[in-house]
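[1] sequence and predicted structure below; questions after.
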Amino acid sequence: MSVSVTVSDREAVARQLGREPRGMLAVAARCPSGHPNVVQTAPRLPDGTPFPTLYYLTCPRLASRIGTLEASGLMKEMTDRLAEDAELAARYRRAHESYLADRDAIEPLGTQVTAGGMPDRVKCLHVHVGHALAKGPGVNPFGDEALELLGDWWTGSDCA
C-alpha cells in the first residue's frame, strides 16, 4: 500500500468518483494499468463523521461489474452459505477481524461494525472486493470469490 497520496493519484480518484475524495489516506490497490482502484480512507472524515469503510473502491468499471453481480442475487446466496458452512463463516469472521484491526490501528471508532455486512451477512460486494484487492488473496473469502467471478474486468480499454 502507498504511504502517501500523490497529486496525480488524488486527481485520478476525483475523476473516478466525480468528486473530490474525502478522508483519503493512501492508495490501497491499483489496477493492472496503474490507476488507483481502492483507496484507504480515514475512519473519520475531515468533518468528524465516522466512516467505517476503510477500503473504498473507486474504479467505476469495477464498481459497475460488481453491481451486476449484486443484481444477480449473489449476496443472498453468500449469506445463506454462512449458515451452512462453519469453515466459511470462520474465514469470514477473520476477514471482519482483519478489517477492524486495520481500521482501529488508524483510529478506533469504538464500534465492532466494519463494512459490507461483516461478519454475519454479505451486504455490499464493493466492500469485499475492495478489501480483497487491498489485502491480497486469502483474507476476504467473498471478495476473493467475487474477483474470480469478475475475471479480467480491466481489459478492453483504459479503465480510468
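    Alright, I've got the coordinates. Predicted model only: the values in this text are computed from it and were never measured.

[2] contacts, neighbours, all on C-alpha from now
    Will do.

[3] list the contacts of stretch 81-97.
    114, 118-121, 139-142 (CA atoms under 8 Å, 6 or more residues apart in numbering).

[4] the residue nearest the centre of the chain in helix, strand or coil?
    Taking CA atoms, centre = their mean, the centroid of the chain lies closest to Gly130, which sits 2.1 Å from it. For Gly130, the assignment made with DSSP: H, G, I helix; E, B strand; the rest coil gives helix.

[5] residues touching it, list them.
    38, 55-57, 143.

[6] where's whichever strand or helix holds Glu77 relative to the chain centroid, distance-wise?
    Assigned by DSSP states H and E, Glu77 belongs to helix 74-84. Averaged C-alpha coordinates place helix 74-84 at 19 Å from its chain's average position (CA atoms, centre = their mean, to the nearest Å).

[7] ok, second structure coming up, stack it against the first:
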Amino acid sequence: MTIPPFDPVSEQEIRVVSAQLGRPARGVVGIAARCACGNPTVVATAPRLPQGTPFPTFYYLTHPSATAEMSRLEAGQVMVEFTHLLAEDPAVRDQYARAHAAFLADRAPYGDVPEIADVSAGGMPTRVKCLHALAGHALAAGPGVNPIGDLALERSAWSPERCECTDPGAALADDGAPAA
C-alpha cells in the first residue's frame, strides 16, 4: 500500500506536534495518522532534515500516550518476543519484508538520500529494533501492512480510537483548523 501525497501541514498542526514532542518539529511533510480528536499521532518526516541530517524514520510517532505505551512495551521485553516470532514464523517474516519495501516506497517521493537508501525503520526487514517506529508505520499504512507494528498496537493499552490527548483544547477539526 502506498500512501498518497499528504495535505499541506498547517502551522497549528506543527504547534501541536512540537508540543507533543517537547521540542520544535523538524522536516514534517505530512500528518500520516491522527487521534480520534484530530490531533496528529504520526507525522511523515522528510528523509533529509532541514539542516541536512539523513532521517530514515519517515513515520514518526508523536502522540505522547502512544509513545509512552510503546516505551512500556519495549521495557517489558516485547521486542524480544517479537524478534523470536520473526525468526520462527516465515509468514510474519515475509510480511515484514513487504512492510519494509512499502515503507521505502512511501518515503521515496520525498527525497533520495543515498546514505539511507535501503534503510527503513524499526529494524525492518530483519529485526525488531523500535516499536515506536513500527507502530507509527502501522498506524500510517493501516492494518495488515506491518505485522510487528500491528502486534505492538494490539498489545498496547493505547488506542487511536480513544482520545487521550493532554490538552483536548488543542485538538484539530477535520479541516485542520483548531476545533471549536
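    Sure thing, it's come through. These figures come from a predicted structure and were not determined experimentally.

[8] now, the contacts of Gly130 of structure 1 that are in helices?
    Judged by DSSP state H, helices contain the following of the contacts of Gly130 of structure 1: Gly143.

[9] can you give me the helices in structure 1?
    Under DSSP H, structure 1 gives helices at 7-17, 60-71, 74-84, 86-106, 125-135, 141-150.

[10] need these in TSV (columns: distance to Asp158 of structure 1).
    Formatted as TSV, the helices of structure 1 follow (distance: least, CA to CA, whole Å):
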stretch	distance to Asp158 of structure 1
helix 7-17	12
helix 60-71	10
helix 74-84	28
helix 86-106	30
helix 125-135	19
helix 141-150	17
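
[11] please name whichever of those helices is nearest to Cys159 of structure 1.
    helix 60-71 (6.4 Å; CA to CA).

[12] read off where that closest one ends up in structure 2.
    Aligned using TM-score structural alignment, helix 60-71 of structure 1 spans residues 64-75 in structure 2.

[13] try stretch 31-51 of structure 1
    Using TM-score structural alignment, stretch 31-51 of structure 1 pairs with 35-55 in structure 2.

[14] mind listing what's buried along stretch 88-106 of structure 2?
    Along stretch 88-106 of structure 2, these residues count as buried under the neighbour rule (16 or more other CA atoms under 10 Å): 92-93, 95-104, 106.

[15] read off where that stretch ends up in structure 1.
    Following TM-score structural alignment, the aligned partner range for stretch 88-106 of structure 2 in structure 1 is 84-102.

[16] quick check: Arg121 of structure 1 vs Ala86 of structure 1, distance?
    Noted for Arg121 of structure 1: a distance of 14 Å to Ala86 of structure 1, by CA to CA, to the nearest Å.
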